[in-house]
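Trainee: need coordinates for the following:
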Amino acid sequence: MNVEELTAIDVHVHVEADAYGRLSLPEELMSGSAKYFKTDERTSTVPEIAAYYRERRMAAVVFTVDAQTATGHPAISSEEIAEACAEHTDVLIPFGSVDPWRGKAAVKQARTLIERYGVRGFKFHPSLQAFHPNNPFVFPLYELMSEHGVIALFHSGQTGIGAGLRGGGGIRLKYADPMAVDDVAASFPDLPIILAHPSFPWQDEALAVATHKPLVHIDLSGWSPRYFPPQLVQYANTLLKDKVLFGSDFPVIKPDRWLADFARLDLKPEVRPLILRDNAARLFKLGGTVA
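Mentor: Prediction:
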């Protein structure tokens, strides 16, 4: 991966279908999410993602979410995602996902994903997976990740998954308060963390955590930049300029649309490349050219 040739690094891209057409979420949640984001683009496979980002000279961090305990829906294989990404190392960076409720089995799977499949981090969706990030039950996972220097990416704030469905599809927003991740960052100070999304209704809390904890970053996925809270833009432009990352939430939000709206934000010229590429390259230790 030649970082200098990339225009951007998108740190938040969902694999929503595997090679056999199996979906990452139950049909009801997939349909509800598509309606919420006003898009017909409901699926994305690894080869499709690679082609899309290669055409735009971008790299992408890709993952699914294993929430089988909470939803009853079998997860797309993180192992298969990592294997597919190995065929597209010029543009794709694989993350894994494990169901935190599987305890020791989740830790064992995570170890295999790191050591055998080379994943660079793990995606957690506390609302969808129905767990508090600061539950000590999950700590063995964080310990393993910290030992291997891989990244923990946590969904934070409201989610489009379940939005508008009866009872929100049973998904509870309370799990996505970023203050729970502050506990994780304090307990595992060497664990790199990304708080995903503008963290409505906890935006100020997310900014406080990222300002206070050296290894906590924020990605800007899931929202069009035109709707970013003013304080998020202010911090991205100043105190957190080295810790804010470009993320789209592909396929429900496309980078083309996100970048067009991002261009209209009142940001310093020197800050834009940090957010779009350089901060992620440093966090992932990509350097110049990485095979």
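Trainee: all contacts plus neighbour counts: C-alpha atoms, from now on.
Mentor: Fine.
Trainee: from residue 133, how far off is residue 159?
Mentor: 16 Å (CA to CA, to the nearest Å).
Trainee: kindly report the same for residue 65.
Mentor: 15 Å.
Trainee: now swap in residue 94 and tell me
Mentor: Taken as CA to CA, the span from residue 94 to residue 133 is 22 Å.
Trainee: end to end, how far does stretch 145-155 reach?
Mentor: One end of stretch 145-155 to the other measures 17 Å (CA to CA).
Trainee: any residues touching that stretch, and which ones?
Mentor: The contact list for stretch 145-155, computed with CA atoms under 8 Å, 6 or more residues apart in numbering, reads 114, 119-127, 142, 176, 181, 188, 190-197.
Trainee: in that stretch, what counts as buried?
Mentor: Within stretch 145-155, the residues scored as buried using 16 or more other CA atoms under 10 Å are 145-146, 149-155.
Trainee: could I get those as JSON lines with distance to residue 226 and secondary structure?
Mentor: What follows is these, written out as JSON lines (distance: CA to CA, whole Å; DSSP: H, G, I helix; E, B strand; the rest coil):
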{"residue": "145", "distance to residue 226": "35", "secondary structure": "helix"}
{"residue": "146", "distance to residue 226": "35", "secondary structure": "helix"}
{"residue": "149", "distance to residue 226": "34", "secondary structure": "coil"}
{"residue": "150", "distance to residue 226": "31", "secondary structure": "coil"}
{"residue": "151", "distance to residue 226": "28", "secondary structure": "strand"}
{"residue": "152", "distance to residue 226": "27", "secondary structure": "strand"}
{"residue": "153", "distance to residue 226": "23", "secondary structure": "strand"}
{"residue": "154", "distance to residue 226": "23", "secondary structure": "strand"}
{"residue": "155", "distance to residue 226": "20", "secondary structure": "strand"}
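Trainee: state the pair within those that is farthest apart.
Mentor: The distance between the two most remote of the buried residues of stretch 145-155 (CA to CA) is 19.5 Å, for 149 and 155.
Trainee: got the angle between the strand or helix carrying residue 140 and strand 151-155?
Mentor: Element membership for residue 140 (DSSP states H and E) is helix 139-148. Interaxial angle, helix 139-148 versus strand 151-155 (axes from the mean of the first three to the mean of the last three CA atoms, to 10 degrees): 140 degrees.
Trainee: from the chain's centre, how far out does helix 139-148 sit?
Mentor: 18 Å (CA atoms, centre = their mean, to the nearest Å).
Trainee: here's the other one to compare against:
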Amino acid sequence: MNLDQLVAIDMHVHAEVSCCQPPDLFGKEFDDAADKYFGTVLKRGRRPTIPETIEHYRERKIGFVMFTVDCEANLGRRRIPNEEIAEFAQKNSDIMIAFASIDPHKGKMGVREARKLIEEYGVRGFKFHPTMQAFFANDRLAYPLYELIAEYKLTAVFHSGHSGMGSGMRGGGGLRLKYSEPIHLDDVAADFPDMSIVIAHPSWPWQEQALSIALHKPNVYIDLSGWSPKYFSPELIRHANTVLKRKMLFGSDFPLIQPDRWLEDFKQVGFRDEVQPLILKQNAIGLLGLGDQI
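Mentor: The predicted structure follows:
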């Protein structure tokens, strides 16, 4: 990445539309419910393609980490290929980093895929969504994947807390919030100290758990995606300004939340001047091992 040119690094950007396969409309109701929950306003009346997302971020001089969510086993919805995202990142390495997503239920085949993605496609981390993938983060079925991620000293991002996915749907779309209680990540952080862990989103209604784990475990970070900063709790802002100032990361949750809106609100809610550059870019540089590029 051209770090000197970037104003920020967004650690939480979703790939929503594939350029190499037709859209899978199975489960579209989940997208519609999420758009309603977040009040999402989509340009062109649809979710952006990967090239459109790259253009969006390059115009703003914001680097970003992109991933899909593999929930094929639980929802039956075809994922966007990890290889597609990685290939776009290879061609746009000045602005984009690829993470992959592999459902832990895929077992040894999932581990084989993960190794190939690391070694042949250069992915830098992995995204897990316990609610959509229907597993507890400390379930041993996921440990072979964690072992591989730790072997390469890469990063794992975990959705935490409430989920806009399924919100308002009958029965919550069958999704269960219990899987994303952050406390399960305490086991993972203890068992895999060589794997960096990012607890994604303010973890309401379990915010204190996430803060405690990040304070206790050196390999745990928090990304602030999925919420406008104006809704952050005073306790979250207080910890970000003090003892966790090097553990907090900018993330938007694009396209559900636009980086422009997040960054504008971020300026208004009481983050200290000296802390803002850490959250917006410097902490991500350290986490992703990009310091030698400065």
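Trainee: TM-score for these two?
Mentor: Superposed pair, TM-score by TM-score structural alignment, normalised by the length of structure 1: 0.97. Supporting alignment: 290 aligned residues with a CA RMSD of 1.2 Å.
Trainee: could I get the full set of strands for the stretch 101-250 of structure 2?
Mentor: Along the stretch 101-250 of structure 2, counting by DSSP state E, counting those that start in this stretch, strands occupy 125-128, 155-159, 196-200, 220-223, 248-249.
Trainee: need the winner for burial among those strands.
Mentor: For the strands of the stretch 101-250 of structure 2, the largest average neighbour count (mean count of other CA atoms under 10 Å) is found in strand 248-249, namely a mean of 30.
Trainee: which stretch of structure 1 lines up against the following helix or strand past that strand?
Mentor: Counting by DSSP H and E, the next helix or strand C-terminal to strand 248-249 of structure 2 is helix 259-266. Per the alignment by TM-score structural alignment, helix 259-266 of structure 2 matches residues 255-262 in structure 1.
Trainee: roughly how far is that stretch from the heart of the chain?
Mentor: 17 Å.
Trainee: residues near the equivalent of residue 231 of structure 1 over in structure 2, how many?
Mentor: Correspondence of residue 231 of structure 1 to structure 2, assessed by TM-score structural alignment: residue 235. Applying other CA atoms under 10 Å, we find 12 residues neighbouring residue 235 of structure 2.
Trainee: quick one on the thing from earlier: what span of structure 2 is the helix holding residue 140 of structure 1 aligned with?
Mentor: With TM-score structural alignment as the criterion, helix 139-148 of structure 1 aligns to 143-152.
Trainee: any idea how far the counterpart of residue 27 of structure 1 in structure 2 lies from residue 75 of structure 2?
Mentor: Alignment note (TM-score structural alignment): residue 27 of structure 1 maps to residue 28 of structure 2. Note on residue 28 of structure 2: its distance to residue 75 of structure 2, by CA to CA, is 11 Å.
Trainee: try residue 286 of structure 2
Mentor: 35 Å.
Trainee: so between these two, which is more surrounded?
Mentor: For the pair residue 286 of structure 2 and residue 75, the greater number of neighbours falls to residue 75 (17 against 13), based on other CA under 10 Å.
Trainee: which position in structure 1 aligns with that one?
Mentor: Per TM-score structural alignment, residue 75 of structure 2 is aligned with residue 71.
Trainee: same check, this time on residue 250 of structure 2
Mentor: That one, residue 250 of structure 2, aligns with residue 246 by TM-score structural alignment.
Trainee: wait, that match sits on residue 219?
Mentor: Yes - Residue 246 of structure 1 lies in contact with residue 219 (CA atoms under 8 Å); the separation is 5.8 Å.
Trainee: shared neighbours, these two?
Mentor: Common neighbours of residue 246 of structure 1 and residue 219 (CA under 8 Å, 6+ apart) are residue 11.
Trainee: other SSEs contacting the top helix by length along structure 1?
Mentor: Ranked by residue count and defined by DSSP state H, the top helix of structure 1 is helix 104-115. Applying 3 or more CA pairs under 8 Å, 6 or more residues apart in numbering; DSSP states H and E, one finds that helix 104-115 of structure 1 contacts helix 139-148.
Trainee: what's the mean deviation for the helix it packs on versus structure 2?
Mentor: Its matched residues in structure 2 lie on average 0.4 Å from helix 139-148 of structure 1 after superposition (mean CA distance after the TM-score superposition for structure 1).
Trainee: so that helix versus helix 104-115, what angle?
Mentor: Going by the same axes, to 10 degrees, helix 139-148 of structure 1 makes 20 degrees with helix 104-115.
Trainee: list the contacts of the aligned residue in structure 1 for residue 162 of structure 2.
Mentor: Aligned against structure 1 by TM-score structural alignment, residue 162 of structure 2 finds its counterpart in residue 158. By CA under 8 Å, 6+ apart, the residues touching residue 158 of structure 1 are 173, 176, 199-201.
Trainee: one more time with 7 Å, if that's ok
Mentor: Residue 158 of structure 1 makes contact with 173, 199-200, according to CA atoms under 7 Å, 6 or more residues apart in numbering.
Trainee: do residue 85 of structure 2 as well
Mentor: residue 98.
Trainee: could you check which residue of structure 1 pairs with it?
Mentor: Using TM-score structural alignment, residue 85 of structure 2 pairs with residue 81 in structure 1.
Trainee: in which helix or strand would I find its match?
Mentor: Counting by DSSP H and E, residue 81 of structure 1 is part of helix 78-85.
Trainee: what's the mean distance for the helix or strand just after that helix versus structure 2?
Mentor: Next helix or strand after helix 78-85 of structure 1 toward the C-terminus (DSSP H and E): strand 92-94. Its aligned residues in structure 2 lie a mean 0.4 Å from strand 92-94 of structure 1 after superposition (mean CA distance after the TM-score superposition for structure 1).
Trainee: list the buried residues of strand 92-94 of structure 1.
Mentor: Here strand 92-94 of structure 1 shows 92-94 as buried, counting by 16+ other CA under 10 Å.
Trainee: what range does that strand cover in structure 2?
Mentor: So strand 92-94 of structure 1 sits over residues 96-98 in structure 2, by TM-score structural alignment.
Trainee: gap between that stretch and the chain center?
Mentor: For stretch 96-98 of structure 2, the distance to the chain centre is 12 Å (CA atoms, centre = their mean).
Trainee: run through who's touching stretch 180-194 of structure 2.
Mentor: Counting by CA under 7 Å, 6+ apart, 130-131, 136-138, 150, 153, 159-161, 206, 209-210, 213, 217, 219-220 sit against stretch 180-194 of structure 2.
Trainee: out of those residues, which end up buried?
Mentor: In those, burial by neighbour count holds for 130-131, 136-138, 150, 153, 159-161, 206, 209-210, 213, 219-220, counting by 16+ other CA under 10 Å.
Trainee: hmm, who's touching the longest helix of structure 1?
Mentor: Under CA under 7 Å, 6+ apart, the answer for helix 104-115 of structure 1 is 79, 96, 98-100, 119, 140-141.
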